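**Q** return atomic coordinates for the entry below.
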Amino acid sequence: MSRIPGWLLRHRITIEPHLGDSSTGPLYGPPTEVRCFVDEQTRAVRSPGGEEVTSSSTAYAAPGTTVPPLSRVTLPSGRTTTVIAALDRDGGGLPTPDHVEIQLQ
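**A** Below is the predicted model:
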C-alpha cells in the first residue's frame, strides 16, 4: 500500500465528529486537528443517502482518518462546514497514493 506522501498534506483542518442529535441540535465530539490537502472547488457529489449535493471543498487525508458524515470541519480559512461523506481511496496495489477523500458542503 502506498500512502499519500506527508509533504502533500500542507493544510490542517479541525474535525469535530458527529455523535448524533439531541433535542437541542447536533452533538459533536472533541475537536481533532488533521493534516490534509484542501482543494476548495465546487462540484456535484452523491451523499451517503444517494442524493446529489454540491460540495464546496474536498480534503485529502492519510489512510485511516475517520470522519463520520455530518461532522463539523473548520478549514484553514476559518470557514466552518459539514462533512458530506468520507471515502477510502485505495489503489489496490497500484502505484497510486492511498488516502481518505473528505467531501465537504
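**Q** every contact and neighbour count from this point should use C-alpha atoms.
**A** Will do.
**Q** buried stuff in stretch 44-57?
**A** Val45, Ser47, Thr54, Ser55, Ser56, Ser57 (16 or more other Cα atoms under 10 Å).
**Q** so which of those sit within strands?
**A** Val45, Thr54, Ser55, Ser57 (DSSP state E).
**Q** need these in JSON lines with distance to Leu27, can you?
**A** Below are these laid out as JSON lines (distance: Cα to Cα, whole Å):
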{"residue": "Val45", "distance to Leu27": "25"}
{"residue": "Thr54", "distance to Leu27": "24"}
{"residue": "Ser55", "distance to Leu27": "22"}
{"residue": "Ser57", "distance to Leu27": "23"}
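**Q** out of those, which comes closest to Ile4?
**A** Of all those, Ser57 has the smallest distance to Ile4: 18.6 Å, by Cα to Cα.
**Q** quick check: longest strand of this protein.
**A** In the chain, with assignment by DSSP E, the single longest strand is strand 80-89.
**Q** alongside the first, I'd like the structure of this one:
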Amino acid sequence: MIPLSRLPHRLTFRPYLGDGNRGKVLGEPVKDVPARVEMRVKLVRDQQGKEVVSSATIYFQPILAPALGDEVTLPDGNARQVIARHDNAGRRRTELITVHV
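**A** Okay, here's the model as predicted:
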C-alpha cells in the first residue's frame, strides 16, 4: 500500500447515491481523505469506454477512495465528478486507487 507520506493532500468527497427529482443525489461528505493530486489534462476512458477529458489524476489508498460518480472537491475548491477509476493491484492486494476527475 502506498505510504501516507506520498499522499500530501487532504480531500473531501461525497458519495453518489443515485438520481432524484432534482438531479444527482449525493451522500454526506467524507472529509480529510489522504490523496495525491496531479492537476493535468489527460484523455481517459469512462465506464462506457468513451474517451473523455480528465482535468486531474488523484491517487488514494484503497482503504478510503471514491467510486465512479462520486464528487471530489479538489484543493482549489472545485468539485468534480469521478469519471474513471483504476484499482492497481500488487501481488496479493490492491495497493493504490487512481481516479480521474
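**Q** overall similarity of the pair, as a TM-score.
**A** Scored against TM-score structural alignment, normalised by the length of structure 2, the superposed chains reach a TM-score of 0.90; 99 aligned residues with a Cα RMSD of 1.5 Å.
**Q** that older thread, turn the buried residues of stretch 44-57 of structure 1 into a markdown table, columns for distance to Leu87 of structure 1.
**A** Listed next are those as a markdown table, based on distance: Cα to Cα, whole Å:
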| residue | distance to Leu87 of structure 1 |
| --- | --- |
| Val45 | 12 |
| Ser47 | 11 |
| Thr54 | 16 |
| Ser55 | 14 |
| Ser56 | 16 |
| Ser57 | 14 |
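**Q** for those residues, which one is nearest Trp7 of structure 1?
**A** Ser57 (20.1 Å).
**Q** contacting residues around the closest residue in space to the closest one that isn't next to it in sequence?
**A** Leaving out its chain neighbours, the residue that sits closest to Ser57 of structure 1 by Cα to Cα, 6 or more residues apart in numbering is Glu40, at 4.2 Å. Glu40 of structure 1 makes contact with Ser56, Ser57, Thr58, according to Cα atoms under 8 Å, 6 or more residues apart in numbering.
**Q** now Thr42 of structure 1
**A** Thr42 of structure 1 neighbours (Cα under 8 Å, 6+ apart): Thr54, Ser55, Ser56, Ser57.
**Q** how about it, what's its match in structure 2?
**A** Aligning on TM-score structural alignment places Thr42 of structure 1 opposite Val41 in structure 2.
**Q** the spatially most central residue of structure 2: which element?
**A** In structure 2, the C-alpha nearest the mean C-alpha coordinate belongs to Val99, at 4.1 Å (Cα atoms, centre = their mean). Element membership of Val99 of structure 2 [criterion: DSSP states H and E] is strand 94-100.
**Q** would you mark the buried spots in that strand?
**A** Buried residues in strand 94-100 of structure 2 (16+ other Cα under 10 Å): Glu95, Leu96, Ile97, Thr98, Val99, His100.
**Q** before we move on, what about stretch 57-69 of structure 2?
**A** Thr57, Ile58, Tyr59, Phe60, Gln61, Pro62, Ala65, Pro66, Ala67, Leu68, Gly69.
**Q** first-to-last residue distance for it?
**A** 15 Å (Cα to Cα, to the nearest Å).
**Q** ditto for stretch 70-88 of structure 2
**A** From the first residue to the last, stretch 70-88 of structure 2 extends over 19 Å; the measure is Cα to Cα.
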